[in-house]
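Attaching a predicted model along with its sequence, questions to come.
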Amino acid sequence: MQSTTIRRAVAQDAQHLTSLIQQSGAYEGRYASIVSGYRVTAEYLARHRVFVAVDASERILGFYSLVLEPPELDLAFVADDAQGLGIGRRLIGHMITQAEEAGLTSVRVVAHPPAESFYRRMGAQRVGTVAPSPPKVTWERPELRFAVPATPRAVTATR
């Protein structure tokens, strides 16, 4: 497998991330309405913790967005031709590390229904269902939560 790195998204990535979302095969047919017209902006990238997985030529293979308040995995996409290569697993692992560094104890995910099994394999627990919100979302979505491990604190001995 080619070399893949994860780096912070920059303003120049916004159009590429928008294209990745718009071209996602997972959002065709009945799910197309939720991403119709959606745009990732430079302002969004500046406001949230957005990270991209890139190959050696800097091609964006996938990305995620972690919103800190309230803690939520807002976006997570892997390019259709990069799925099955472990990119999603690496991005979720990176997101958990970012959440831990930010002092979060959990991260909410309102999942695209076909993605629920992926998130569960990554360790998320289903905690409920989010009702439809027409006109864009006319179906229920699973609500999941990732537990964020607490960073062990150094114990200082006193005498």
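Thanks, I have it.

C-alpha from now on. contacts and neighbour counts both.
Will do.

Work out for me the element Phe63 sits within.
Per DSSP states H and E, Phe63 falls inside strand 60-67.

Outside of that strand itself, list whatever touches it.
Surrounding strand 60-67, the residues in contact under the criterion C-alpha atoms under 8 Å, 6 or more residues apart in numbering are 16-17, 20, 48-55, 72-79, 82, 87-88, 91-92, 95, 99.

Which of those are buried? Put it as a PyMOL command.
Those of these that count as buried under 16 or more other C-alpha atoms under 10 Å are selected in PyMOL with:
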select buried, resi 17+20+49+50+51+52+53+54+55+72+73+74+76+77+78+79+87+88+91+92+95+99
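
and here's the other structure:
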Amino acid sequence: MGRPEILRATPAQAGALTALMHASAAYQGDYASILDGYAVTPAYIAGNPTFAAMAGDELLGFYSLLEDPPELDILFVADAAQGLGLGARLIAHMLREARARGMRDVRVVSHPPALPFYLRMGARRTGTIPAAPPKVRWDRPELRFDVPTG
């Protein structure tokens, strides 16, 4: 696997992004309900800055940044690419994109097991989003990334 390139995702990649998300081991078992019926659509990609990490034709990860208010809406790294630094590269890319768009900070509502990752990446914990059964049966950490200015 070569060094992935992070490129703006295209609406034509919606199916591949959705498949990568649904294949994630992090969202199996107890956490599977949050993704039930969820799909990244072409309209979503067209309307929100969404970036894909590609090694040739292979999709290894992606993220999506909401602009108003600023929020890291989706971040996934393929199971086979975890532990290789790709998540950190996606976060660094997201922060550069946020700065280019004039954002001062970026909110994250985290998957509970991903909390240590976001803290390592420099996010600060700001609260907890309560469970919203039946789809989301667990509390979720809320964090913020401060966007570097220079």
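All right, it came through fine. Small disclaimer: the values here were computed from a predicted structure and weren't measured.

Could you list which of the contacts of strand 60-67 of structure 1 belong to strands?
Cross-referencing these against strands under DSSP state E gives 49-55, 72-78.

I'd like the residues you listed as TSV, with distance to Glu28 of structure 1 appended.
Output for these, formatted as TSV (distance: C-alpha to C-alpha, whole Å):
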residue	distance to Glu28 of structure 1
Arg49	27
Val50	24
Phe51	24
Val52	23
Ala53	23
Val54	24
Asp55	26
Glu72	24
Leu73	21
Asp74	19
Leu75	17
Ala76	16
Phe77	14
Val78	15
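
and Leu119 of structure 2, which of the three is it?
Assigned by DSSP: H, G, I helix; E, B strand; the rest coil, the conformation of Leu119 of structure 2 is helix.

burial measure for it, as a count.
14 (other C-alpha atoms under 10 Å).

Which residue, neighbours along the chain excluded, lies closest to it?
Leaving aside its sequence neighbours, Leu119 of structure 2 sits nearest to Arg125 (C-alpha to C-alpha, 6 or more residues apart in numbering; 7.6 Å).

aligned partner of the one you found in structure 1?
Counting by TM-score structural alignment, Arg125 of structure 2 lines up with Arg126 in structure 1.

contacting residues around that match?
Contacts for Arg126 of structure 1 (C-alpha under 8 Å, 6+ apart) come out as Arg120, Pro142, Glu143, Leu144, Arg145.

part of a helix, is the last one?
No - residue state for Arg145 of structure 1 (three-state DSSP) corresponds to strand; a helix is not indicated.

any idea what it aligns with in structure 2?
So, by TM-score structural alignment, Arg145 of structure 1 is matched to Arg144.
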